[in-house]
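1. could you look at this predicted model? Sequence included:
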Amino acid sequence: MIRGWLPPLRWRFILVAVGVLAVVLAVFSVVLYVNLRSSLTEAAEDGLRFSAQPVIAEWEDGPSPPGGDGTGPPPPEPRDDPTASDEREQRELVDLARRLTTLDTAARIVSTDGTLLGDGVESGEEPSIVVPRLEAATYGDVAAAGEARMIQMESDDGTLLVNLIPLHDRDSGEVIAVVEIGTSFESVDLALGRLRLVLLAGMAIALAAVVLLMLPLMRGVLRPLRQMATTSQAIAAGDLDRRVQVPPANDELTELAHSFNHMVGRLDTMLATQRRFLADASHELRSPLTALGGGVEMLLLGADREDPAARARLLRLMNGEIARMGRLVDELMDLIRFDTNPQATLHAGAIQLRPLIEQIVEEVRLLAPDHRIVAAIDPDAASLIASGDADRLRQAVLNLCTNARAATAPGGTITIGLRRDGAASARLTVADTGTGISAEDLPRVWNRFYRADVSRTRAGGQGGLGLGLAIVRAIVDAHGWAVSIDSEAGVGTTVSVTMPATGAASPATATWESPGRPALLPIPSRPASH
């Protein structure tokens, strides 16, 4: 399947930042524009309303009486003549419309049925706008409601703001006409237009600035990632000595660089271990195969000269080499099983620890007749019972004893101990008086295929491939137990396995060498069989 094209990572970051900023600026601009338009509209409506209210209120209140100094309008004429009264009212309405008309405001007086009663434009001032006539029903609605109404409408001169105000009779208070006052909305439209241009230009400048500023910034931020990509390509080509330069800042990229270098280091170590394993496995397999091939060839050539003893020695040698290869295969298969499904390799049950240790001591004595094998069992721990796979625990202890035998010269002591470790735990130990392990090698003894002393493990064909302690660690981890090692070069090594255990304390039946120290219970040596 063909994947869609994606821009480089830095451009994706920039596009995301620009998109987020554009949305924020757009929302801010819309809110600002709406609020400012509302404020300007309210200001225009208030200006139109407040400019008309005093004049209309003065007209509705009627002319004031003459003052004491003779000032003031003349008294009203008698209203005996209806015609004269209508003419006077008409003149007053026209005068009202003229007073409400200015250079930027047009006013007219319209009856409730839509008849024009007075037009300020025709009576005097010539404003810059012309307010179109509305439908007659609109004036009737305003008169019926008795409340002013503000209307925005479009005309040839642009947007107009029209205020319709009911005009009340001086005597009865009834609505007799509607005052129509209109002004241009052009100044508000111009201000809003300039605001739109400023906001658009500001957004464009801000987005362009973000792009220009983020290009070098993202180049610097992503430089460690580019170095990692280059280093990864070099590592893929086989150069495992390459490392990524760690950025000075203490951030996620620094943590990523440390993790990357650590990963490469572990990969280098694993590959080196595998190369060493292949070399060791080749050597270990070549030796028995060579011996087997030589033995078969000697038998075919009749080198035994019909001597049963010589043939038996040759067959025993070949059988030993076959057993050595079998042990190697078994150890590798064990590790594969523990790697695949460790729990499936266990057959849990109750483990009587003391009988198991005594059995192991007997077996180790047969395998190492030239060593002193000692059981150091705390009387308080003689009845301890653990839960686990007895066969796997026996395998782990035998592996430890095999390593102890290889590290201890003939005549040395191998001690298998058991004691309580707290209220509900047991500690099983295997200690030797051998050469010990250097502090430099100690942290790596659990690694697979690792051997602290290659020359010693190869000497006499005793050592294996360095899988013994790895199998011990796998068995302990599969049970959820704990294992530790303590060693000093030239003194000896002690490996401890701690596991949950139960069992009542037994009365002390052994001899104690000193207070607080468990007695040594040596098992008598059997006479050597010939």
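-> Yep, that arrived.
2. drop to CA atoms for contacts and neighbour counts, all remaining ones
-> OK.
3. now do the helices in the stretch 101-250 of the chain.
-> If DSSP state H, counting those that start in this stretch is used as the criterion, the helices of the stretch 101-250 of the chain fall at 120-123, 136-145, 186-221, 223-236.
4. output the contacting helices and strands for the third one.
-> This means helix 186-221. Using 3 or more CA pairs under 8 Å, 6 or more residues apart in numbering; DSSP states H and E as the contact test, the elements touching helix 186-221 are helix 9-61, strand 158-168.
5. now do the buried residues in stretch 389-396.
-> Buried residues in stretch 389-396, defined by neighbour count with 16 or more other CA atoms under 10 Å: 389-390, 392-393, 395-396.
6. among those, which ones are in strands?
-> With DSSP state E as the criterion, strands contain none of the buried residues of stretch 389-396.
7. now distance to R223 too, for the residues you listed, in a markdown table please.
-> As requested, those are exported to a markdown table (distance: CA to CA, whole Å):
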| residue | distance to R223 |
| --- | --- |
| D389 | 53 |
| A390 | 56 |
| R392 | 52 |
| L393 | 52 |
| Q395 | 53 |
| A396 | 50 |
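8. go through these and say which is closest to Q233.
-> Of all these, Q233 sits closest to A396, with 42.4 Å by CA to CA.
9. deepest of the helices of the stretch 101-250 of the chain, which one?
-> Among these, helix 120-123 has the highest mean neighbour count (mean count of other CA atoms under 10 Å), at a mean of 18.
10. another structure for you, compare them:
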Amino acid sequence: MNIAKKITLLFAILSAIIISLLSGFVWYFSNDFAFEDFYKRLEARVNIAAQIKLYEDANNTAYAKMRNRYLERLPSEQEYIMLANEAPAKVDRELPISFYNRIKAGYVARYRTENHFYAGKFFKSGDNGYIVVVSANDPVGFRELKDLQRILIIGFFLSVILSFIVGWKFSNYMLMPLRNIIKSVKKIKAENLHLRLDVKKGNDEMSQLAQTFNNMLNRLETAFETQNNFISNASHELRTPLTIISGEVELALKTVDDQQKQEKALSKIKDEAERLEHILTSLLGLAQSGFNGKNQPWEEVRMDELLWEIKESVNQVHPNSKIEIDFSKLPDDEELLSIRVNKNLIKLAISNIVSNACKYSNENLVSISIESNANMLSIAVTDRGIGIPQTDIQHIFEPFFRASNTNDFKGYGVGLPLSLNIIRLHRGSIAIKSQEGVGTEIKVLLPAKG
């Protein structure tokens, strides 16, 4: 069942419930008012009958004449007077004992069967007590209630049908923007990811849904472009050493008699093979860093202690580097330094950043500082190296991209993209600030609670 039918059905059910409750109230109060009015008319006749027939009064004859002249006689109206201490006399039908007991208790008794009504009351005359009962039919009121009942039932079904029609029209009207969104989304495929949904003015749910789809399409388009660029760059980076190796092999085959040229060619082949192995290792790490991390071990890690391990590992690669760790901004609460991370991945990410700082700083001092607040832990790596040109900063995290001033340094342009992927895996971010010829500061921000 689609949403439009569900809304229509729900609308009809709610309308039926409301209309039935309203009809019930109308029926109850109309019924109560009609019966109450007729009972009061009977009770007035009970009092008049008792006055005329039980009490001696010079005005009784006048009362009787006025009653016959001005008080209409009700359909099938009958009067019954009986002694209270005797067995109840039989009226036109047998009345329940509770009716008489209520009269003897001093109350006005009422009883109804179909449209025939009874009213009775106790009167004291002389030494005797009497029960006066008046009965009559109310065909008009009963017929009006039947008509009202018929009208309410017909009105109920007509209202339900009308509410169903209105609900169907209303649901179709409200869901029309959603259908337009679905139709537009179905037109978007891999080859036309540049298409976007029309976002109407306003801040309603449909506008937010369309904007959310557009944001998702932006991310998908960026991901597709990044993938295409990655494949293109990876192909280029892999082709270069393979071309060199192929050329050197041909040269070595042609210079069989020249041992010196063969050794030079083999040495070149070895260097390019190592370069190719490094590129493949970096590509594998870059791909693995895109996993969701659910199948990888996560643990509580003291980040200040991890920095010492990073310093030692980087010193092994760059033995002449000068790395200084600044603990002046450590928080008073040591627990703020522990976060839940994948230790191997986070160590690799920060090591890449520190290693780059050492490589491009020409053995100048590299400073690592750590600080934490209630929500975020930050690690800043600052060097006094060659810096990054402003035009290159926006591309620095693209795979295989290298800044224009790094031609004299060996590298493959994979380290920072790998670090960024790992930091994002940990729901963190990287901020970079650099000035060419002055130095670079890269700050890693990680959520304190992991």
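-> Noted; the coordinates are in hand. All of these numbers come straight from a predicted model, not from anything done at the bench.
11. got a TM-score for the pair?
-> Once the chains are overlaid, their TM-score stands at 0.74 when taken by TM-score structural alignment, normalised by the length of structure 2; 426 aligned residues with a CA RMSD of 4.7 Å.
12. contacts for stretch 400-409 of structure 1, please.
-> Surrounding stretch 400-409 of structure 1, the residues in contact under the criterion CA atoms under 8 Å, 6 or more residues apart in numbering are 364, 368, 371, 414, 430-436, 457, 462-463, 468-469, 472, 493, 495.
13. scratch that, stretch 480-493 of structure 1 is what I was asking about
-> Outside of stretch 480-493 of structure 1, the residues within contact range by CA under 8 Å, 6+ apart are 404, 431-439, 442, 473, 476, 494-500.
14. can you do 7 Å?
-> If you take CA atoms under 7 Å, 6 or more residues apart in numbering as the criterion, stretch 480-493 of structure 1 is touched by 431-438, 476, 494-499.
15. equivalent analysis for stretch 105-114 of structure 1, please.
-> Taking contacts as CA under 7 Å, 6+ apart, the residues outside stretch 105-114 of structure 1 that touch it are 93, 97, 100-101, 116-121, 127, 129-131, 136, 139-140, 143, 176-183.
16. repeat that for 8 Å
-> Residues from elsewhere that reach stretch 105-114 of structure 1, judged by CA under 8 Å, 6+ apart: 93-94, 97-98, 100-101, 116-121, 127-131, 135-137, 139-140, 143, 176-184.
17. just the buried members of those?
-> Neighbour-count burial (16+ other CA under 10 Å) is assigned, among those, to 93-94, 97-98, 100-101, 117-121, 127, 129-131, 139-140, 143, 176-184.
18. out of those, which sit inside strands?
-> When these are checked against strands (DSSP E), the matches are 117-119, 176-184.
19. nearest to V31 of structure 1 among the residues you listed?
-> Nearest to V31 of structure 1 out of these is S184 (CA to CA; 24.7 Å).
20. contact partners for the aligned partner of that closest one in structure 2?
-> The equivalent of S184 of structure 1 in structure 2 is N137 (alignment by TM-score structural alignment). Contacts here follow CA under 8 Å, 6+ apart; on that basis N137 of structure 2 touches 74-77, 115-117.
21. now A478 of structure 1
-> 338, 342-343, 346.
22. check P177 of structure 2 too.
-> The neighbourhood of P177 of structure 2, defined by CA under 8 Å, 6+ apart, consists of M206.
23. for the stretch 201-350 of structure 1, just list every one of the strands.
-> Listed from the start of the chain, the stretch 201-350 of structure 1 has strands (DSSP state E, counting those that start in this stretch) covering 349-352.
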